[in-house]
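> sequence and predicted model, in that order:
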Amino acid sequence: MINVRNLKKSYQISDDRYQVLNDINLDVSKGEFVSIMGPSGSGKSTLLNILGGLDTPDSGEVLINNINIDSLNDKKKTLFRRENIGFIFQNYQLLHNMTVEENISMPMHADKINKNIIEKQVKDIIDAVGLKGKEKNFPSQLSGGQQQRVSIARALIMNPVLILADEPTGNLDRKTGTEVLKLLSNLHRNNHLTILMVTHDIYAASYSDRIILLKDGHVEMDVKHEKEGENVDLITNILEKLNS
């Protein structure tokens, strides 16, 4: 479903140029839940942004369902993102002057979908993420975990083929973060969603079934894992090797 070939990305900062991604190659199959880990500055978020078409590589290509997203013009790329990719961010990125249902339905209104269809799908997704009764609330009236559930619902509302999550539990306490991880895991399992999640948290990564570790812009390791909550010691050992 996702094919990354010879991906390179660098940034100019003052007089220096920093190579963030250096010849990245990886494949992700439909229905995988993949965590992207690595030390600070290893290129995790940059890779996620390129996969989502929010940033462009210096060279190489990204194919999603055999479509090279960087070959699309800005209008087509925006449409492709809206129809195929759902984004979940650490800081939720909700509009604070909109209610829960208004935040969730934004992508559908952008596509001018029938009002009755919007109302039904928003109701269904609100029920699915455990926000029933919060439809008319504003983000300021919600806890951090509830705001992240709104973000997840908004990411799912267009039935995307891919979810990209950047530190989705980074602003949450352990209990609330676990609830969000279990929600993502259940959605992945029940709806066969493909999820790529950037995280620095070993516990969060244990909910995925594959972990890609980046170091110095390279794929250092690519390991499969058996069940959520297991192999934390294995991941810890791998991270210690990366930081050695």
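Thanks, I have it.
> contacts and neighbour counts: CA atoms only from here.
Fine.
> doesn't residue 170 make contact with residue 148?
No: assessed by CA atoms under 8 Å, residue 148 is found out of contact with residue 170, at 10.5 Å.
> here's the one I want to compare it with:
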Amino acid sequence: MLQLKNVSLSIQRTPILRDVSLEIETGTTVGLIGRNGAGKTTAMRAIMGLLPLQGGTIQFEHGALHDKPAHHRAELGIGYLPEDRRLVPHFTVEDNILVSLWATGNTDRTRLKWVYELMPEIGRFADRKAMSLSGGQQKLVALARALVAGSNLLLLDEPFEGVAPALAQRLMEVIGDLRQEHLSVLISESDYTHSEKVVDKVYAVERGQVGLMDTKRAA
């Protein structure tokens, strides 16, 4: 499904990722664990085409992804929940969710209906302005937006960061339910607290380098 091979990337001449390699098989959930500043968000942004690579390749469904413009990700069925949510303040909840469909010219609202069934609470405040919601509720909206676009792959960057325990648990329930949809998912966290029960394998990132984590030993 997704493969990073020897990816290197610098920001303002500072090396952030160093020969990073990881792989996500179709229908699996993979964790990317590391402290703040370790390179998790940079890896996500590189996959999304928001940062240019200095070396290495990113393959998606056996095709080169690293040389495609960022906006092609939605067409490929890749959804992204950024750490800071990036909702449009004056849009309603539903308008924020539909942004990816507008970008691709897709008028089919079937996936929106599915998202409302998966997260009924989202449908209850669909007409409210996104910025009127709590931080945790905004995370759910950002997840809903990622789900509408992400029919093949989901990238979830620190989805539990800054969220009250009850809403973090709700987010985890929704992510757990996605296993039944055979979606491929990459979740970044600063530790192994929330995603432990749903991930199939875990990569640890430290100072821009990535390696498989021995989850049995970690447990």
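That came in fine, so what should we check first? None of the values given here were measured: they were computed from a predicted structure.
> where does the TM-score land?
Here the TM-score for the pair of chains, by TM-score structural alignment, normalised by the length of structure 2, is 0.89; 217 aligned residues with a CA RMSD of 2.1 Å.
> hmm, back to that, for residue 148 and residue 170 of structure 1, work out which one has more neighbours and name it.
Just comparing residue 148 of structure 1 and residue 170: by other CA atoms under 10 Å the higher neighbour count belongs to residue 148, 28 against 16.
> ok, now how distant is the more buried one from residue 60 of structure 1?
Distance, residue 148 of structure 1 to residue 60 of structure 1, by CA to CA, to the nearest Å: 33 Å.
> kindly report the same for residue 105 of structure 1.
35 Å.
> show me what contacts residue 32 of structure 1?
193, 194, 195, 209, 210 (CA atoms under 8 Å, 6 or more residues apart in numbering).
> what about the helices in structure 2?
40-47, 72-75, 93-104, 110-118, 120-124, 135-149, 165-177, 215-218 (DSSP state H).
> and the ones you listed, which is most packed in?
helix 135-149 (a mean of 25; mean count of other CA atoms under 10 Å).
> elements contacting that one?
strand 78-81, helix 93-104, helix 110-118, strand 153-157, helix 165-177 (3 or more CA pairs under 8 Å, 6 or more residues apart in numbering; DSSP states H and E).
> switch the cut-off to 10 Å
Applying 3 or more CA pairs under 10 Å, 6 or more residues apart in numbering; DSSP states H and E, one finds that helix 135-149 of structure 2 contacts helix 72-75, strand 78-81, helix 93-104, helix 110-118, helix 120-124, strand 153-157, helix 165-177.
> the inter-axis angle of it versus helix 93-104?
Put simply, helix 135-149 of structure 2 runs at 30 degrees to helix 93-104, going by axes from the mean of the first three to the mean of the last three CA atoms, to 10 degrees.
> what range does helix 135-149 of structure 2 cover in structure 1?
Taking TM-score structural alignment as the measure, structure 1 aligns residues 144-158 with helix 135-149 of structure 2.
> ok so, going back, same list, the helices and strands packed on helix 135-149 of structure 2, but as a markdown table with distance to residue 27 of structure 2 please.
Formatted as a markdown table, those follow (distance: least, CA to CA, whole Å):
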| stretch | distance to residue 27 of structure 2 |
| --- | --- |
| helix 72-75 | 18 |
| strand 78-81 | 13 |
| helix 93-104 | 22 |
| helix 110-118 | 18 |
| helix 120-124 | 24 |
| strand 153-157 | 9 |
| helix 165-177 | 12 |
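> of the contacts of residue 32 of structure 1, which are reproduced in structure 2?
Shared with structure 2 under both residues aligned by TM-score structural alignment, their matches' CA atoms under 8 Å, the contacts from these are 193, 194, 195, 209.
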